[in-house]
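K.L.:
what follows is a predicted structure for the sequence shown.
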Amino acid sequence: MTTERDAAGGGAQRRAPAGAAVLREDVTDAIRAAVFAELAEVGYGRMSMEGIARRAGVGKAAVYRRWRSKLPLVLDLVPAVAAGGLPVPDTGTLHGDVREVLEVAARALGHPVAAQIVPDLLAEAARSPEMAEALRSALRGTYGGIAEAVVRQAVARGELAPTTDPGLALDLLAGPLYWHVSVMRAPLPPPTLDHLARATTAALTTS
């Protein structure tokens, strides 16, 4: 059996070992990039496997060879959407850590691509239990881990009680931020971030 013909217009074919199609990593990367672009431009509802293949410059077979439909394809990319490159802060104070998380997360949510994709996927999650579970798992794994680290560091410094709930920290960090940036579509200038960080820190220390 031959390797996949990754370009939409065809291309040279080579013999694949063991009679199986070789899935080229550069083709997979091109498809993933095309999915992000399609989600941002047309949304999940209007996105199609054909449109993804066309944008990626590959044949439809190359897409279907990897994912049977657009739902598993998008589900495969959800962790990357959720992660957003957020680091675990370690500024030396609870307020500093909270402020840094809010600033980096606000910047990630405000990115033009994320601003289109995240609300669209959340809307789809209301109709798709699979999408809802994938988003919950990805967000819990990424942002939940950051919230746990912030709480753990603050407990070690004596700023928070050992009984502080990381789940509450996650709610306080993510809820107001998402409302402000993704729902209200309002900017978050440094004074607003400072105010939100102080309020979040005060809520955690008095909980």
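P.N.:
Thanks, I have it. Residues are numbered from 1 along each chain as shown.

K.L.:
from here on, contacts and neighbour counts on C-alpha atoms
P.N.:
Will do.

K.L.:
ok, longest helix in this structure?
P.N.:
helix 129-156 (DSSP state H).

K.L.:
so how far is the very next helix or strand once past that one from its chain's centroid?
P.N.:
The element immediately downstream of helix 129-156 (helix or strand, assigned by DSSP states H and E) is helix 166-178. In this view, helix 166-178 has its centroid 16 Å away from the chain centroid, taken as CA atoms, centre = their mean, to the nearest Å.

K.L.:
adding another structure so you can compare the two:
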Amino acid sequence: MSTRRTPAGAAVMQPQVTAAIRAAAFTELAEVGYGKLSMEAVARRAGVSKPTLYRRWPSKQQLVLALIAEVAVTAAETPDTGTLRGDLRAFLEVTAAGLAHPLAARIIPDLLAEAVRTPALAEALGTGLGEQRRERVAELLRRGIERGELPGDLNIELALDFTVAPLFWRQTLRGGTTDPGYLDELTEMVLHALRASPKGRA
């Protein structure tokens, strides 16, 4: 009976190595920005060899795109609390915390600026972080419609813009803070707007 050999180190990317590279890449992005990011600096900060890094990600663009895709999965998670108000409040709290993270607060504006010059990065931000998050929030809204908490003719696309935009504007563009009181008030305002369907009032 034959036994399977574990591939040698060149063929294996151990979880702790991946985690170290991920942390190093985020820190480098926050400190120097995408334009000055170098694979050599990431490898040095992560404590790995350059061949180890390049075997997994041949370029800094591929590394950053992979990070965006990974973050998108976590960022898109939305809880099902049983009520629209609870779902919306939880979503806003998680989103606010993510935008307020020291690394995210420095990385996101830089990536948005770089995306103007780098089509692949723009697409990753749009289809990764953007679309995955929007689809999860759309699920949240559809649950509200099914429960009868939102009008059946709700314009979901417009509702998605309205739900996400206030936090993004306040934290990313203005650098404002979001305490629990602000999130409570924003939840109520968004709920009021979503329930006042223009079609329903026609």
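P.N.:
Ah, there it is. From a predicted model like this one, the values you see are computed outputs, not experimental measurements.

K.L.:
got the angle between the longest helix of the first structure and helix 166-178?
P.N.:
Between helix 129-156 of the first structure and helix 166-178, the angle comes out at 110 degrees (axes from the mean of the first three to the mean of the last three CA atoms, to 10 degrees).

K.L.:
have a look at how far, on average, helix 129-156 of the first structure is from the second structure.
P.N.:
Compared with the second structure after fitting, helix 129-156 of the first structure deviates on average by 1.4 Å (mean CA distance after the TM-score superposition for the first structure).

K.L.:
helices or strands next to that helix in the packing?
P.N.:
In this structure, helix 129-156 of the first structure packs against helix 70-83, helix 94-110, helix 112-125, helix 166-178, with contacts taken as 3 or more CA pairs under 8 Å, 6 or more residues apart in numbering; DSSP states H and E.

K.L.:
just those: most buried one?
P.N.:
Per-residue neighbour counts averaged over each of those give the maximum for helix 94-110, namely a mean of 21 (mean count of other CA atoms under 10 Å).

K.L.:
got a list of contacts for it?
P.N.:
Outside of helix 94-110 of the first structure, the residues that reach it under the criterion CA atoms under 8 Å, 6 or more residues apart in numbering are 84, 86-91, 114-115, 118, 150-151, 153-154, 159, 173, 177-178, 181-182, 188, 193-194, 197-198, 200-201.

K.L.:
let's see that with 7 Å instead.
P.N.:
By CA atoms under 7 Å, 6 or more residues apart in numbering, the residues outside helix 94-110 of the first structure that reach it are 84, 86, 89-91, 114-115, 150, 154, 173, 177, 181-182, 193-194, 197-198, 201.

K.L.:
next one: stretch 102-119 of the second structure
P.N.:
Applying CA under 7 Å, 6+ apart, the set of residues contacting stretch 102-119 of the second structure is Thr27, Leu29, Ala30, Gly33, Tyr34, Gly98, Leu99, Leu121, Ala122, Thr172.

K.L.:
distance of the closest residue to Asp90 of the first structure other than its chain neighbours from Ala202 of the first structure?
P.N.:
The shortest distance from Asp90 of the first structure to any residue other than its chain neighbours is 6.0 Å, reached at Asp97 (CA to CA, 6 or more residues apart in numbering). Distance check for Asp97 of the first structure against Ala202 of the first structure: by CA to CA, to the nearest Å, it reads 13 Å.

K.L.:
again, but for Ser182 of the first structure
P.N.:
With the distance defined as CA to CA, Ser182 of the first structure ends up 24 Å from Ala202 of the first structure.

K.L.:
the more surrounded of these two?
P.N.:
Regarding Ser182 of the first structure and Ala202, a neighbour count based on other CA atoms under 10 Å identifies Ser182 as having more, with 19 against 13.
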